[in-house]
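Enquirer: let me see the structure of the following:
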Amino acid sequence: MNTTLIWAAAAALTLAACGRSEPAADAGVAEPSSRTLAASLDDNDDLDSLEAVVEAAGLQTVLEGVGPYTIFAPTDAAFTAVGGAPGEDEKAQGATLVRAHIVPGVVTRADISAALDRAADGKVTLRTMDDGVLTFTREGQTIRATAADGAAAALTGTETAASNGVIQPIDGVLVKGG
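Expert: Below is the predicted model of the structure:
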């Protein structure tokens, strides 16, 4: 396992255990709002498909809870590119898809970038809520996430800090066939 992952996870959990829910003032992230991840998804018009999947999978209450979580959130265009998001009748598939895009803790782009700067092999891994692994690399100024099955996406748009985590928009779906 990548030692960067272990240290990043330990740092995130330590900060969460200390009750620190706000990123450092110099982290380059907007101050978290009083709105939850669920409400922040609702506020973002480019994440309507993901919001619908979260609701259909019955995971909205999780994203209204304590957290913290980081959601690598496929945009509506990302879902369109793979033929659409799972529908309401595909609750299990939707829940699997959502869990494959969430990691515990608050992970900002600055955190990922700093970890990549320190990584000897140029890779950083994070474990998802479905026990999968996302591997992050840098291509120029672009940070890419790749799932174990090869599905990949670039971090895009603006991250959103919420009261219980952060939303990182991505331009792909990190589950093949998802």
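
Enquirer: contacts and neighbour counts: CA atoms only from here.
Expert: Will do.

Enquirer: now do the nearest residue to A56 once chain neighbours are set aside against D48, distance only.
Expert: What sits nearest to A56 in space, not counting adjacent residues and going by Cα to Cα, 6 or more residues apart in numbering, is E88, at 4.9 Å. Relative to D48, E88 is positioned 14 Å away (Cα to Cα, to the nearest Å).

Enquirer: all helices of the protein, in order?
Expert: With DSSP state H as the criterion, the chain has helices at 3-17, 37-43, 48-56, 60-64, 76-81, 91-99, 109-118.

Enquirer: now render those as TSV, adding distance to I167 and mean neighbour count.
Expert: Supplementary listing: the helices of the chain in TSV, determined by distance: least, Cα to Cα, whole Å; neighbours: other Cα atoms under 10 Å:
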stretch	distance to I167	mean neighbour count
helix 3-17	16	15
helix 37-43	7	20
helix 48-56	11	21
helix 60-64	11	16
helix 76-81	14	18
helix 91-99	12	19
helix 109-118	10	16
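
Enquirer: for the comparison step, fold the sequence that follows:
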Amino acid sequence: MNRRIALKGIAALGFAGALAACTPMTSTPDIVDIAASNDDFSTLVAAVQAAGLVDTLKSDGPFTVFAPTNAAFAALPAGTVETLLKPENKDQLVQILTYHVVPGAITSDQLAGQRLNVATVQGDTVHVDGTNGVKVNKSNVTSADIIASNGVIHVIDAVLLPK
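Expert: Just a heads-up that it's a prediction; the model follows:
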């Protein structure tokens, strides 16, 4: 009797294990998926789409993205965002957006106590100051280390503009 109960228990565990193996694994979302799921990044997501950078930011990376919020875009001079989103300004939009992206996954603990000039995907460098919080050029990192499957996002309070 105990043997039969034990065998049934083992069989049930084996079945449950096999069923669990068939269940799709939930994975960490990528940079674009994280941004798209957060209403504070709707302007950034629209800009990434208009610039044709979605596939790039969904690729393996890794990337570090300094992600401006909607409020950061709203602080630009009136009409700037609308102008940048026009198809004829795609090249300029790409230059601005890729200035927010650094190759590699850099977390805030790697920046702590450091002052660095870091090369962006756009080609210029951004100045990162991690001595009192983290600043990128003149923007403040307001939320750090949002980990994505293909990198890390740091939320910033201003749009970075290349020189």
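
Enquirer: one step back: to R138 of the first structure, which of the helices of the first structure lies closest?
Expert: Judged by Cα to Cα, the one of the helices of the first structure that comes nearest to R138 of the first structure is helix 109-118, at 7.4 Å.

Enquirer: next, the angle from that closest one to helix 3-17.
Expert: Per axes from the mean of the first three to the mean of the last three Cα atoms, to 10 degrees, the angle that helix 109-118 of the first structure makes with helix 3-17 is 150 degrees.

Enquirer: in space, what's closest to the aligned residue in the second structure for R127 of the first structure - neighbours in sequence excluded?
Expert: When the second structure is aligned by TM-score structural alignment, the residue opposite R127 of the first structure is A119. Leaving aside its chain neighbours, A119 of the second structure sits nearest to T125 (4.2 Å; criterion: Cα to Cα, 6+ apart).

Enquirer: and that neighbour, what does it touch?
Expert: By Cα atoms under 8 Å, 6 or more residues apart in numbering, the residues touching T125 of the second structure are Y99, N117, V118, A119.

Enquirer: so which of these hold up in the first structure?
Expert: Retained in the first structure by both residues aligned by TM-score structural alignment, their matches' Cα atoms under 8 Å are the following of these: N117, V118, A119.

Enquirer: closest one of these to N2 of the second structure?
Expert: Using Cα to Cα, these come closest to N2 of the second structure at V118, 66.8 Å.

Enquirer: from what I can see that closest one touches P103, true?
Expert: No: using Cα atoms under 8 Å, V118 of the second structure makes no contact with P103, being 9.4 Å away.

Enquirer: give the burial count for T28 of the second structure, as a bare number.
Expert: 12 (other Cα atoms under 10 Å).
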